[in-house]
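J.: following is a predicted model, sequence given first.
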Amino acid sequence: MTPKDETELADAVAQAKGPLRIRGGGTRPVGRVAAADTLSVAGLAGVTLYEPGALTIVARAGTPLADVEDILSAEGQRLPFEPMDHRRLLGTEGTPTIGGVVAANVSGPRRVQAGACRDSLIGVRFVDGGGTVITNGGRVMKNVTGYDLVKLMAGSWGTLGVLTEVSFKVLPAAEAVATVLIGGLDAGQAVAVMTRALRSPFEVSGAAYAATGPDGSRVAMLRIEGFAESVRYRAEKLVALLGDAGEIRIESNPDRVRRIWTWVRDAERFAGTPGDVWRLSVKPTDAARVADRLGAEDLLLDWGGSLIWAEVPPGTDLRGRLAGIAGHATRVRGAGGGLPAFHPEPAPLAALAAGLRAKFDPRGILNPGIMG
């Protein structure tokens, strides 16, 4: 089913006789949905409001992400949270949609400075499991009472409702960008360097490390963005601060810098490789322990070490191997030997999540089982 507008979508949900698999662009097939009819939001596309002066954009959920980014770019603006494109990592085709970005709370390297997708999201419209259209938030940042549905919908993976429209605060694009590259570090040393950089006054907007970087060697990557003179000054000051860390240089060619951070953002290190790929959220100080526990150091660290991408042999119980290290582990690619893709929730949180799903989808028809 591909409804052409919100009314048709609400009718389709209200009249559904069984489970529905909610589909945006089909580029992020994470988790498993029980046998279900597919309900696509691709017919709900288009930017409905854009006010560059107010730094606000509103778009229907099926709008291609690239369309939103092109409209913003034409006015020298951007989505602050730098959403990832999963297609190379997962080997999928299709077109990423802005609704899919929200449903999965997709956030890239700039999260360390600008926050996650949910932090820029200021309004949503969605259809709940009974076919009712619900609106929450709006076109300005404000406090809320009761359920903060804007935040709840971000990262709910279509289990609370089918998004039909989303609203964002946006930011001006950077005039210039540079990346400080430091070679020869292991994971523990890289986390220490990234921590120093993020705690510095130089406004680092990306902090990542790879044992096999874009050029095949170990490298820590620290990004600085802003006005050209400010970027130059802050990059030089950061080099002076970290000068004792190892082999260090500044990359200021905008095309090369953009390529580096696309590589990090999209976890391209593992594109086309044969293993299961996991996305781990841990304390940065535990990143080296994760590397040791997995018996290898070939990981991709982002967000200063608090986000780790890891590839393991198919079917590996990665959560079992990392027992005792606090955090979350989500299997993004691979069958995982039948293990659930999403990290099991602690009992109190699971009860709260079940209560929310019962409230918004009492029939249990929206993406059932996807997070199980």
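T.: Received the coordinates, thanks.

J.: going forward, measure contacts between C-alpha atoms and count neighbours the same way
T.: OK.

J.: just how off-centre is stretch 356-370 within its chain?
T.: The chain centre lies 23 Å from the centre of stretch 356-370; the measure is C-alpha atoms, centre = their mean, to the nearest Å.

J.: buried residues in it, which are they?
T.: 356, 357, 360, 361, 364, 365, 366, 367, 368, 370 (16 or more other C-alpha atoms under 10 Å).

J.: and the gap between the residue nearest to the first one when sequence neighbours are not counted and residue 70?
T.: This points to residue 356. Excluding the flanking residues, the one nearest residue 356 by C-alpha to C-alpha, 6 or more residues apart in numbering is residue 160, at 7.4 Å. Computed as C-alpha to C-alpha, to the nearest Å, the residue 160 to residue 70 distance reads 30 Å.

J.: which one of the two has more residues nearby?
T.: Per other C-alpha atoms under 10 Å, whichever of residue 160 and residue 70 has more neighbours is residue 160, with 27 against 13.

J.: put this next to the previous one:
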Amino acid sequence: MSPANEAELAAMVADATDPLRIVGGGTRAIGAPAPGEVVSLAAMSGIELYEPGALTLLARAGTPLAEIEALLESEGQMLPFEPPHMGGLLGRDGTSTLGGVVATNAAGPRRLQAGACRDALIGVRFVDGSGTIVKNGGRVMKNVTGYDLVKLMAGSWGTLGVLSEVAFRVLPKLNGATLAVQSAGPSEAVDIMTKAMTSPFDVNGAGFVPGEAVYIRVEGLEASVAYRVGQLRDLIGGEIDVIDDPVASAKLWQRLRDVTDFAEGSAAVWRVSMKATDLLEQIEALEGAEYRLDWAGGLAWVRMVDGAAEADVVALHQALQAACLAKGGHATLMRARDAVLGQVPAFQPEAPGVARLSAGLRQKFDPRGVLNAGLMGA
């Protein structure tokens, strides 16, 4: 099914007697596929409103992310949270959509400064599990009335409602430069990133590629960038190269954002997020896997070696999720073979209190359990 507009979408959901599998562009799907008939939002595409002077954008949920980015680029603007394109890593064909970005609460390296998708989201329209059209937020940044369903929908993976329209605040696009700092290992890398992030020099990207470098990014006006790069070189010390060409710097962070280093092959890949010092312990204990660090060490992308036994993949997955549950983090199995996905949950199991809250929300928004059933343990 492919509704052409919000009214058709609402009717499809209201008439559903069996589960529905909600799909945007299909590039961010993880875990075992949710059961049910596919509802594709690809036809619900188009930009409703764009006001560069007001820094606001409103579009239908099925609008391709690339179309949004091209429009913003033409006006020297950007989505602040730097949404990653996951199709390459996950081996998915299709076109990433704006609704998919919101549903997964996507965010790239700039999350350190700009926050995640939900922090730039100012309004949503969606259809809940009963087929009711719900609107929350607005088209302007100063809108704080009522319950904040805007942030609730971001990261709900289509289990609470089917997004039909989303509104964002946008920001001016600025030039950047990157410091490539040599590091002996993950512990030293985290120390370097911590030093940069706690400095007054407005760093908005910090990541580590083992065997390559720690990367520190600053953005802004040309003179400001040059000054901050110089100050960071003095602060951090050691062997440092500077990538001061804005295009080259942007390509580097696109590579880190989209995890293109791990795109080849079919080996299992995890996205692990927790406090940097706790994550460091997990990284240093890894065997039979490689990793990349982002968010100043608070996010790790972990890839199992090619050809690893199914039992070893399951064991590492269970160990990562157990460590995250104990320390307040999240480990999500982003990519794996079907045999593994059939044995373990891709999403981090929720703590008992959170699970009760989640179940209550699902009961309110989707009492019949027809939206992406089972995707997040619902």
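T.: Thanks, I have it. Since we're looking at a predicted model, the values are computed, not measured.

J.: what's the TM-score here?
T.: These two chains, once laid on top of each other, score a TM-score of 0.94 by TM-score structural alignment, normalised by the length of the first structure; 364 aligned residues with a C-alpha RMSD of 1.5 Å.

J.: sorry, back to before: is it true that the residue nearest to residue 356 of the first structure lies in a helix?
T.: No - per DSSP: H, G, I helix; E, B strand; the rest coil, residue 160 of the first structure lies outside any helix segment and is coil.

J.: so who does the residue nearest the centre of the first structure touch?
T.: Nearest to the geometric centre of the first structure sits residue 106, at 2.3 Å (C-alpha atoms, centre = their mean). Applying C-alpha atoms under 8 Å, 6 or more residues apart in numbering to residue 106 of the first structure gives the contacts 83, 84, 116, 117, 155.

J.: of the residues you listed, buried ones?
T.: Here, 16+ other C-alpha under 10 Å leaves 83, 84, 116, 117, 155 buried among the contacts of residue 106 of the first structure.

J.: can you put the residues you listed in TSV and add secondary structure and distance to residue 289 of the first structure?
T.: Below are these laid out as TSV (DSSP: H, G, I helix; E, B strand; the rest coil; distance: C-alpha to C-alpha, whole Å):
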residue	secondary structure	distance to residue 289 of the first structure
83	coil	28
84	coil	26
116	coil	25
117	helix	28
155	coil	28
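
J.: and the furthest pair within the residues you listed?
T.: Greatest spacing in these, by C-alpha to C-alpha: 84 and 155 (13.9 Å).

J.: can you tell me the SS state at residue 236 of the first structure?
T.: helix.

J.: from residue 301 of the first structure, how far out is the residue nearest to the centre of the first structure?
T.: Applying C-alpha to C-alpha to residue 106 of the first structure and residue 301 of the first structure gives a distance of 16 Å.

J.: and for residue 274 of the first structure?
T.: Counting by C-alpha to C-alpha, the gap from residue 274 of the first structure to residue 301 of the first structure is 20 Å.

J.: what's the answer for residue 237 of the first structure, then?
T.: 24 Å.

J.: which of the two has more neighbours?
T.: residue 301 (27 against 15).

J.: give me the mean distance between the strand or helix carrying that one and the second structure.
T.: Element membership for residue 301 of the first structure, per DSSP states H and E: strand 300-302. Mean deviation of strand 300-302 of the first structure relative to the second structure after superposition (mean C-alpha distance after the TM-score superposition for the first structure): 0.4 Å.

J.: what residues in the second structure pair up with that strand?
T.: With TM-score structural alignment applied, strand 300-302 of the first structure matches the range 292-294 in the second structure.

J.: and the strands in the stretch 101-250 of the second structure, which stretches?
T.: 121-127, 133-137, 162-169, 171-172, 175-181, 203-209, 213-220, 240-243 (DSSP state E, counting those that start in this stretch).

J.: can you spell out which helices and strands pack onto the first one?
T.: The one in question is strand 121-127 of the second structure. Counting contacts by 3 or more C-alpha pairs under 8 Å, 6 or more residues apart in numbering; DSSP states H and E, strand 121-127 of the second structure is packed against helix 6-15, strand 133-137, helix 149-153, strand 162-169.
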